[in-house]
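Participant: After the sequence you'll find the predicted model.
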Amino acid sequence: MNTSYLSGFGNHFSTEARPGALPEDQNSPQVAPLGLYAEQLSGSAFTAPRHTNLYSWLYRIRPSVMHKAFKPLKALTEKTFMKPEHINPNQMRWNAPKALTGNFIEGLRTVCGTGLGHEQRGLQVHLYSFNQGMKNQFMMNADGDFLFVIQSGNVQIKTELGTIQAEPGEIVLVPRGMKFQVNPLDPGTACTGYVGENFGAPFRLPELGPIGANGLAHRRHFLTPVAAFEDLEGKFELIGKFNGALWMAEMGHSPLDVVAWHGNYVPFKYDLRKFNTINTVSFDHPDPSIFTVLTSPTDTPGVANVDFAIFPPRWMVAEHTFRPPYFHRNCMSEYMGLIYGVYDAKTAGGFVPGGGSLHNFYSAHGPDADSFEKASFTDLKPHKIEDTMAFMFESRTAYMLTDYAMEKGFLQEDYQDCWQGFKKHFKG
């Protein structure tokens, strides 16, 4: 399958894997070209405003409705998409999970989150670990978008609209309702990472306001695959996710049989290293919102269902300023992960690549004692933070935890110790 890309976020794309597969004047002519079937995939209500209306027209070898009845996969659901049920007020941190063998679906584990697909709000955070391809299995998530954060191992994500290859430091979004398959790009290689499952409004670029036209993530760096297709017959399985549960339907052909498509409801990838970081060049520490890559808005202006923010390499030049993230208590809830390197607010260790942390709403947090002492009394020369990439899923709702998240050896039970060593500097 072709792995070429089209660039731009939110654009209307047209691409065909066979010349003449796209109709010239109509979306659904009486007879589609090349004997194909015309099918629309909607990512928004038909009557959504033009700037938020999401859809793609697919011209495929067989219509999507050609599958047998879905049957529940209760055992697989209980092992993978566990329901978050516990609220815990403590600051929490996790080690990197144990490596799992098997394919992508078998290697998913839910850590925390809130909301479900039928509520159309909230986010759940999953970890993945796999070393095998999905072969004749495909997945379709009717609940929400999947935002993949690649942590280790190169992956191949085959979708109805084409194939995406991604490496650590890149993210991939597969929209709600789109069929896809996730494989190691190099067979047998262990692949690990994070998945943010967004049940709310589709991700979009944040408004730039006074920043102007050229800050943060630029739309031209988002890459969408060109049309590619599989014309395969045999025994295939479609794994569907509906309201938190997995179901399976048998198919007699590969569902990735779209020969041409046009629209703006598309999968994409983005290289986080292309993010144009905005920072202070005078004094004080900017709020972490300045690092937002993508946002899922709510009906309350300025309050996100989820913001996806990153903390990449950047210059620190502020004078008379405590440079690491400040101590704070937030009305938003924050799940953080580390792709590689060391996070500048946790230099004493414990926050490791592949691991994560959770600070629920109004849970006090900030730099550990080691980071505080170093940043408070160092000579403030210009300094570049290098070789690191952390990220955050920030939401207005509290994250609940799964039983998996509470397992011994995975949960760091001594996380609060990193804040117990602060010295008293008050001089009265």
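Facilitator: Right, received. Where do you want to start? Since this is a predicted model, take the numbers as computed values, not measurements. Numbering: from 1, shown residues only.
Participant: can we go C-alpha only for contacts and neighbour counts from here?
Facilitator: Noted.
Participant: Residue 134 - nearest residue in space that isn't next to it in sequence?
Facilitator: residue 103 (5.6 Å; Cα to Cα, 6 or more residues apart in numbering).
Participant: Compute the number of surrounding residues for the one you found.
Facilitator: Neighbour count of residue 103, defined by other Cα atoms under 10 Å: 22.
Participant: Now do it against residue 131, distance only.
Facilitator: Between residue 103 and residue 131 the computed distance is 6 Å (Cα to Cα, to the nearest Å).
Participant: Give the residues shared as contacts by the two.
Facilitator: Common contacts of residue 103 and residue 131 (Cα atoms under 8 Å, 6 or more residues apart in numbering): residue 183.
Participant: tell me the secondary structure for the residue nearest to residue 134?
Facilitator: Taken by DSSP: H, G, I helix; E, B strand; the rest coil, the conformation at residue 103 corresponds to coil.
Participant: mind listing what it touches?
Facilitator: For residue 103, the set of contacting residues under the criterion of Cα under 8 Å, 6+ apart consists of 130-134, 183.
Participant: which one of those residues is nearest residue 86?
Facilitator: Closest to residue 86 out of the contacts of residue 103 is residue 130 (26.8 Å), distances taken as Cα to Cα.
Participant: Quick check, that closest one in contact with residue 109.
Facilitator: No - shown here, residue 130 and residue 109 do not form a contact pair, counting by Cα atoms under 8 Å, at 11.2 Å.
Participant: on that earlier part again, and which of the contacts of residue 103 is nearest to residue 30?
Facilitator: Here the nearest of those to residue 30, counting by Cα to Cα, is residue 134; it sits at 36.2 Å.
Participant: I figured the closest one was touching residue 182, is that so?
Facilitator: Yes - when contacts are counted by Cα under 8 Å, residue 134 is listed as touching residue 182 (6.6 Å).
Participant: Now for the two: what residues contact both?
Facilitator: residue 104.
Participant: So which of those two has more stuff around it?
Facilitator: More crowded of residue 134 and residue 182, by other Cα under 10 Å: residue 182, with 24 against 19.
Participant: Next up, a structure to set beside the first:
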Amino acid sequence: MAELKYMPGFGNEFSSEDPRCPGALPEGQNNPQVCPYGLYAEQLSGSAFTCPRSSNKRSWLYRILPSVRHKPFQAFEQKNLTQNWDEVEPDPNQLRWKPFEIPRADEKKLDFVTGLHTLCGAGDARSRNGIAIHIYTCNTSMINRCFYNSDGDFLIVPQQGNLLILTEFGKILVEPNEICVIQQGMRFSVEVFGETRGYVLEVYGVHFELPDLGPIGANGLANPRDFLTPVAWYEERTVPSGYSVISKYQGKLFVALQDFSPFNVVAWHGNYAPYKYNLDNFMVINCVAFDHADPSIFTVLTAKSMRPGVAIADFVIFPPRWVVGNNTFRPPYYHRNCMSEFMGLIKGHYEAKEEGFQPGGSSLHSAMTPHGPDMECFEKASTVKLEPERVAEGAMAFMFESSLSMAVTKWGLQTSNRLDKDYYRCWEPLKSHFHPDQK
């Protein structure tokens, strides 16, 4: 495996060139009449040209051949990737899925694209407002094919197996307990090393950013310097049989053929690039007096809506931490939320449900649907000695939280056969402790 190098920082202006071609980045202007080494200049815009400087996103790519040179796009087999939120009737119940099965390669070959399965979502890619949540299960690397998303950004959360992601900007190795964001329009290919599974949060129309810290102050949560961006790397390779460029456009898949590798960017500069982040670098802010703090204090990245303080999607994690609150109920409280809460588990046991919620599985608690700790967790937390306690040791759970009311797909409710139909039973043993004659 080639050595991987990264440049730290989130949202900064970067410049990078493959060390095999020193001086590939032009000096003095973005788009000279003749680029060094006879390269083509191509701009990738992630925002409107007229966005304020603070939110304007673009990068210049200096490549051997421009990406425009390809055959016409044709429809590509859709499989279980969808944006049809009306396949089945809405279901407001608490939903939980067992770990999603990964087919064996000798039974059914699936790469990252063909292994994408849409579980739930809301909104519309054409109007540039909405989200989708996908599960990927794959066992085969993408060979002579790449993918790009015209609809939005992918936040990828590996749960089992490493991903070596080759992008136009360079290579990114992403392991479980790390995340990777591939932003709108960026072409990438995924190499895997066996049976691989994870989660994808897709957002339309906006990009992920760090949440504001407010009263927390200057330090805390995810630090910009811990986000890593790849160093330029190129391959000059012809593919006479055809290299497949797969595009997700308006929720549908299309494919175009070209006779060269799209990963032919020798140098690039700008502030619009893929990046990864190690969840172990998150600085936890937690309660030390009383009450269970809101999960918003665990937000890693947010995709903001037009309403202040309301997100189209938040990416929230529940890492190992100390619980030190005095005289208070410490686990997550019983809750009805105006937001939709999708949870996944990367490893270990989730503190509020140690049984049933498994790594590689997930749950969805829709808007205003009640949820909370199961009976065993409630009883234990109500009687345990209150002293400093280390929770979630060896575990990492996460949540995709959204202001949108999400619909579950037919695959999620029926076809996948992983829906836990007994999920509701974890609350049935809860009993009344009410005694009107005593406090």
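Facilitator: Looks like it arrived, so ask away. Computed from a predicted model, the values in this text were never measured in an experiment.
Participant: what do residue 130 and residue 109 of the first structure both touch?
Facilitator: Common neighbours of residue 130 of the first structure and residue 109 are not found (criterion: Cα under 8 Å, 6+ apart).
Participant: And residue 312 of the first structure, what's its match in the second structure?
Facilitator: Taking TM-score structural alignment as the alignment basis, one finds that residue 312 of the first structure is matched in the second structure by residue 319.
Participant: Where is the longest helix in the second structure?
Facilitator: In the second structure, assigned by DSSP state H, the helix with the most residues is helix 375-383.
Participant: Return the set of buried residues in that one.
Facilitator: For helix 375-383 of the second structure, the buried set under the neighbour-count rule, 16 or more other Cα atoms under 10 Å, comprises 375-378, 381.
Participant: Any chance you could list what contacts it?
Facilitator: In this structure, residues lying in contact with helix 375-383 of the second structure by Cα under 8 Å, 6+ apart are 329-331, 352-353, 426-430.
Participant: quick one: that helix aligns where in the first structure?
Facilitator: Going by TM-score structural alignment, helix 375-383 of the second structure lines up with residues 369-377 of the first structure.
Participant: Any idea how far the matching stretch is from the middle of the chain?
Facilitator: 32 Å (Cα atoms, centre = their mean, to the nearest Å).
Participant: Quick one: average offset of that stretch versus the second structure, please.
Facilitator: Comparing stretch 369-377 of the first structure with its match in the second structure after superposition yields a mean distance of 0.7 Å (mean Cα distance after the TM-score superposition for the first structure).
Participant: So what does residue 390 of the first structure match up with in the second structure?
Facilitator: That one, residue 390 of the first structure, aligns with residue 397 by TM-score structural alignment.
Participant: same check, this time on residue 147 of the first structure
Facilitator: Using TM-score structural alignment, residue 147 of the first structure sits opposite residue 155 in the second structure.
Participant: Its match and residue 30 of the second structure, how far apart?
Facilitator: Using Cα to Cα, one gets 29 Å for the distance from residue 155 of the second structure to residue 30 of the second structure.
Participant: Neighbour count: these two, which is higher?
Facilitator: Set side by side, residue 155 of the second structure and residue 30 show unequal neighbour counts under other Cα under 10 Å, the larger going to residue 155 at 23 against 17.
Participant: looking at this, that one is in a helix?
Facilitator: No - the assignment for residue 155 of the second structure by three-state DSSP gives strand, which leaves it out of any helix.
Participant: was I right about it contacting residue 180?
Facilitator: Yes - between residue 155 of the second structure and residue 180 there is a contact under Cα under 8 Å: 5.8 Å.
Participant: out of everything not next to it in sequence, what's closest to residue 175 of the first structure?
Facilitator: In space, not counting the residues next to it along the chain, residue 175 of the first structure is nearest to residue 145; the distance is 4.6 Å by Cα to Cα, 6+ apart.
Participant: Next: residue 426 of the second structure.
Facilitator: Nearest-residue entry for residue 426 of the second structure: residue 374, 5.4 Å, with adjacent residues in sequence omitted and distances by Cα to Cα, 6+ apart.
Participant: ok, the residue sitting nearest the centre point of the second structure - contacts?
Facilitator: What sits nearest the mean C-alpha location of the second structure, by Cα atoms, centre = their mean, is residue 155, with 2.3 Å. Residues counted as contacts of residue 155 of the second structure (Cα under 8 Å, 6+ apart) are 179-182, 200-202.
Participant: Report the separation between it and residue 38 of the second structure.
Facilitator: 35 Å.
Participant: again, but for residue 272 of the second structure
Facilitator: 24 Å.
Participant: more neighbours, the two?
Facilitator: When residue 272 of the second structure and residue 38 are compared for neighbours, residue 272 comes out ahead with 26 against 12, by other Cα under 10 Å.
Participant: corresponding residue for that one in the first structure?
Facilitator: Taking TM-score structural alignment, residue 272 of the second structure has residue 265 as its aligned residue in the first structure.
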